[in-house]
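Student: Have a look at this fold, sequence not included:
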């Protein structure tokens, strides 16, 4: 079931609304001209763009569906063609007041009647944006995108028009509007916003009983407490002024009864907590938006909770992985330290080997230098020996051929001399006990001497000749030794080393 209700917003002269909660004074609307231009904006495409910039739920493509009328002054309504028509009608009504309006007098009441939700369907193309109290789009905490809600459109435009006609009839003919139909300035049926609705511009002027032909402002009598409007006799509060809240509650009840009587499927009763009040366009939208925002936040919180659970599981898994990685890193560090120690030891060994190599290289260089020095000395010695050999060869050449060793008989004859025969005879005559003679001993001695001299290459002639030839023989012997064996250092130091 839908709900039949209306919202009433009152503007003072100059377009000021009542103070907002928490504010110090009336809130400026700009002027009542601005109120009229907002309501009848579809008369001017440029004005539609201006209002759409303020209200993102206005679908400019649907502005052509809106219908606008103004009071024709003859008990009827005519299609509006300009804002000026509504402004002129307001001016004509103000001109009929006996007491002229002041800045604190209420001049215009805007009434909004929404099409019940059960007479609407969701727009398959467009959505409505959820707005905060400042008219700004609300960003979803769940998706990060602008928060939206289904846009509602009339299921049947003709049905919607009939509903709005019945609502207008109730407001103008059942005492809600002080001046009846004459108090109705303009009407617009809106199909381009979030939900189809009718907006009506009223004044609260009625015939002034004290001044025939003039009007008076009965705003307080209709909407607020007034001393002339009291509870009737028999009522528990008889004689007391009826409050504006009670008046509004009675108006809403009367409207529901009227719409039900006309056959509209709307609720007969409302929640006692909301009885006597109607949220109205802005308050209803605010409450609906707050509900959607709360649902979005709840969904975001639940999603975040689920995500937190996933994150927790991932963190636990990450902790396990971290522990495993920590152990792996520790093992790798241990392995690295082991390898480092081995590398350090190898490096030290290489350093030691490098030092040994350097020492060996130095020793080799020293040995090489020493060998080179020895080779140089050896080459010098060889050169000296070659020079010595040349000297010896010259001496040998000067000495002539070497004498041949004498035969035993020659040596024996030379040794015995002229007395050889006598000595031989004498020696033969001298016999020994063993049967040998002195000659035998002599012969043994002579032969041994001959053999010895022959081995040494010495002659057995005259002493001087023998000594000279013996020296020459020794030189030849020395050359033979030089060709076969190296010379000792002691021999080098003493010179040639022979004949001493």
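Tutor: Great, that's in hand. All values derive from a computational prediction rather than experimental measurement.

Student: going forward, measure contacts and count neighbours with C-alpha atoms only.
Tutor: Noted.

Student: so how far is stretch 109-129 off the chain centroid?
Tutor: How far stretch 109-129 lies from its chain's middle: 47 Å, per CA atoms, centre = their mean, to the nearest Å.

Student: ugh, typo on my part, it should be stretch 287-297
Tutor: With CA atoms, centre = their mean, you get 35 Å for stretch 287-297.

Student: The helix ranked longest in the chain packs against which elements?
Tutor: Among the elements of the chain assigned as helix by DSSP state H, the one spanning the most residues is helix 280-399. Secondary-structure packing of helix 280-399 (3 or more CA pairs under 8 Å, 6 or more residues apart in numbering; DSSP states H and E): strand 7-12, strand 106-114, helix 463-484.

Student: contact partners of the next helix or strand after the first one?
Tutor: Read that as strand 7-12. For strand 7-12, the following helix or strand on the C-terminal side (DSSP states H and E) is strand 16-17. By CA atoms under 8 Å, 6 or more residues apart in numbering, the surrounding residues in contact with strand 16-17 are 9, 10, 11, 26, 27, 28, 29, 30, 31.

Student: Now render those residues as TSV, adding neighbour count.
Tutor: Formatted as TSV, these follow (neighbours: other CA atoms under 10 Å):
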residue	neighbour count
9	14
10	21
11	24
26	15
27	15
28	15
29	15
30	12
31	16
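
Student: The residues you listed: which two are farthest apart?
Tutor: By the measure CA to CA, 9 and 30 form the most distant pair in the contacts of strand 16-17, at 15.0 Å.

Student: what's the angle between the longest helix of the chain and helix 463-484?
Tutor: Relative orientation of helix 280-399 and helix 463-484, computed by axes from the mean of the first three to the mean of the last three CA atoms, to 10 degrees: 160 degrees.

Student: Got another one to weigh against that:
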């Protein structure tokens, strides 16, 4: 039997806090705490609490290696220290915690029956060679650190070899941080570079590598790494198994269905053994009949009964097998229909995402064109300024003439300002003199008229004070 090599990945966003990371550490590193050893089998009946002590828990030592972990807190603290080194503020939508799970291939295991914590009897896979198992998981950790995680070995908080479940597997807790090229000693989030599509990660043609293609490359590299290391694993992925990712509920359902088929096969084997025992007993009875001298009729009856029983057992087994096969075919057909629907939904979702990306690209292109137009106008302005500067430098005679004539112009302006002021003062004086002359002439004419009327100085004064009346006489208005 050739085994399958691969790994499963699960991400958590920064907005979820460190709760998912802590819960995953407690589940994977359960052997470090007696309460978790008791609690986890209640959540997952495949866990055998009696075997949890065989699990191997390792934490990053910060020196390029791993050392045995003594508590959950060691693994949690290492992750907190890594997050504190991130220079920029982390976006809540960014993936910051990644859990990677890799199972030991079935080709490196032997099956055995066991009773789960819920009482069901199932098959579990036990490693054939413990040293080979350790070598396989060590190779898996090295590959993930070298080829997948941009933060390298430092990005792995710790890992645990779970040997107390159905299949031996490793659970690795890591982050998406990597060294920040702009800030020495600090980190940055590189989730898109590793697991998504990013402009920094391109193919031979300079195009950004899509997330799915990147993941297929990781899995293909993992299979090749394990195959080249001498493990009996397949190089090419099964397109049916790898066409989509089953949810945890679907995976459990499939596993239970497979285990039920295994139970049915075991029961049929027991029935086969029972049938063989009855066949042997019939043969013994037939031999005894011959020895004791049974009649030919009794012997024929025994043979006919044997044939009839065989035929009935064969037909019953055949009908049961056909019914089981039909039931299994229907289940497979339903699963294929479900997979096709899920694939269509994925295609529709991808088409919608492509349309959104196209619209976003158009908006970005519009902004880019506007920015280029502004840049062009700015460049033209710079060229005009540079041409003016060169023109001044290339014609020093004009500039020198301007500098030479400027003091003369300044003197002429000041002389003009002084003469204008003097002219203004002379004009004001002339206007004032004319006004006073006109006033004196008017007063003189008034006095002459009053004298002609026989008025003296005192009388004129009183007349003005009394409003123009004296001894019942009034000045004619026409005289004024």
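Tutor: The structure has been received and is ready for your questions. Keep in mind that what you see is a predicted model, and the values were worked out from it rather than measured.

Student: Overlay them and tell me the TM-score.
Tutor: Once the chains are overlaid, their TM-score stands at 0.52 when taken by TM-score structural alignment, normalised by the length of the second structure; 273 aligned residues with a CA RMSD of 3.2 Å.

Student: hang on, the earlier thing: to residue 376 of the first structure, which of the helices and strands packed on helix 280-399 of the first structure lies closest?
Tutor: With respect to residue 376 of the first structure, and counting by CA to CA, the nearest of those is helix 463-484 at 19.6 Å.

Student: The nearest residue to residue 118 of the second structure once chain neighbours are set aside: what secondary structure?
Tutor: Counting by CA to CA, 6 or more residues apart in numbering, residue 118 of the second structure lies nearest to residue 45, which is 5.8 Å off, once chain neighbours are set aside. Under DSSP: H, G, I helix; E, B strand; the rest coil, residue 45 of the second structure falls in the coil class.

Student: which residue in the first structure lines up with residue 45 of the second structure?
Tutor: Residue 45 of the second structure maps onto residue 56 in the first structure, with residues paired by TM-score structural alignment.

Student: what about that match, how many neighbours?
Tutor: 18 (other CA atoms under 10 Å).

Student: now residue 383 of the first structure
Tutor: When neighbours are defined as other CA under 10 Å, residue 383 of the first structure has 12 of them.

Student: Likewise for residue 323 of the first structure?
Tutor: Using other CA under 10 Å, residue 323 of the first structure has 12 other residues around it.

Student: Please list all residues in contact with it.
Tutor: Counting by CA under 8 Å, 6+ apart, residue 323 of the first structure has no contacts.

Student: Between the contacts of strand 16-17 of the first structure, which sits nearest residue 112 of the first structure?
Tutor: For the contacts of strand 16-17 of the first structure, the residue nearest residue 112 of the first structure by CA to CA is residue 9; the value is 8.5 Å.

Student: I'd like the distance between the closest residue in space to the closest one that isn't next to it in sequence and residue 90 of the first structure.
Tutor: In space, and not counting its chain neighbours, residue 9 of the first structure is closest to residue 110: 5.1 Å by CA to CA, 6+ apart. Going from residue 110 of the first structure to residue 90 of the first structure by CA to CA, to the nearest Å gives 13 Å.

Student: which residues does the most centrally placed residue in the second structure contact?
Tutor: Per CA atoms, centre = their mean, the C-alpha nearest to the average position across the second structure is that of residue 94, at 4.0 Å. Residue 94 of the second structure makes contacts with 13, 14, 15, 189, 191, as judged by CA under 8 Å, 6+ apart.

Student: Keep only these that are still in contact in the first structure, please.
Tutor: Mapping the contacts of residue 94 of the second structure onto the first structure (both residues aligned by TM-score structural alignment, their matches' CA atoms under 8 Å) leaves 13, 14 still in contact.

Student: Which one (most neighbours) among the contacts of residue 94 of the second structure?
Tutor: When neighbours are counted by other CA under 10 Å, residue 189 leads the contacts of residue 94 of the second structure with 25 neighbours.

Student: Which residue in the first structure aligns with that one?
Tutor: So residue 189 of the second structure corresponds to residue 217, using TM-score structural alignment.

Student: Same check on residue 444 of the second structure?
Tutor: Checking TM-score structural alignment: residue 444 of the second structure goes with nothing.

Student: Hmm, residue 63 of the first structure is touching residue 42, no?
Tutor: Yes. Counting by CA atoms under 8 Å, residue 63 of the first structure does reach residue 42; the two are 5.7 Å apart.

Student: helix or strand for residue 277 of the first structure, which one?
Tutor: Per DSSP H and E: nothing holds residue 277 of the first structure, as it lies in no helix or strand.

Student: Assign a three-state SS to the nearest residue to it once chain neighbours are set aside, would you?
Tutor: Using CA to CA, 6+ apart and skipping residues adjacent in sequence, the residue nearest residue 277 of the first structure is residue 249, 6.0 Å away. Following three-state DSSP, the label given to residue 249 of the first structure is helix.

Student: For the residue mapped onto residue 249 of the first structure from the second structure, the count of nearby residues, please.
Tutor: Aligned by TM-score structural alignment, residue 249 of the first structure pairs with residue 216 of the second structure. With neighbours defined by other CA under 10 Å, the count for residue 216 of the second structure comes to 13.

Student: can you check the one 4 residues further on too?
Tutor: Taking other CA under 10 Å as the neighbour definition, residue 220 of the second structure ends up with a count of 16.

Student: Let me know the distance separating it from residue 137 of the second structure.
Tutor: Counting by CA to CA, the gap from residue 220 of the second structure to residue 137 of the second structure is 17 Å.
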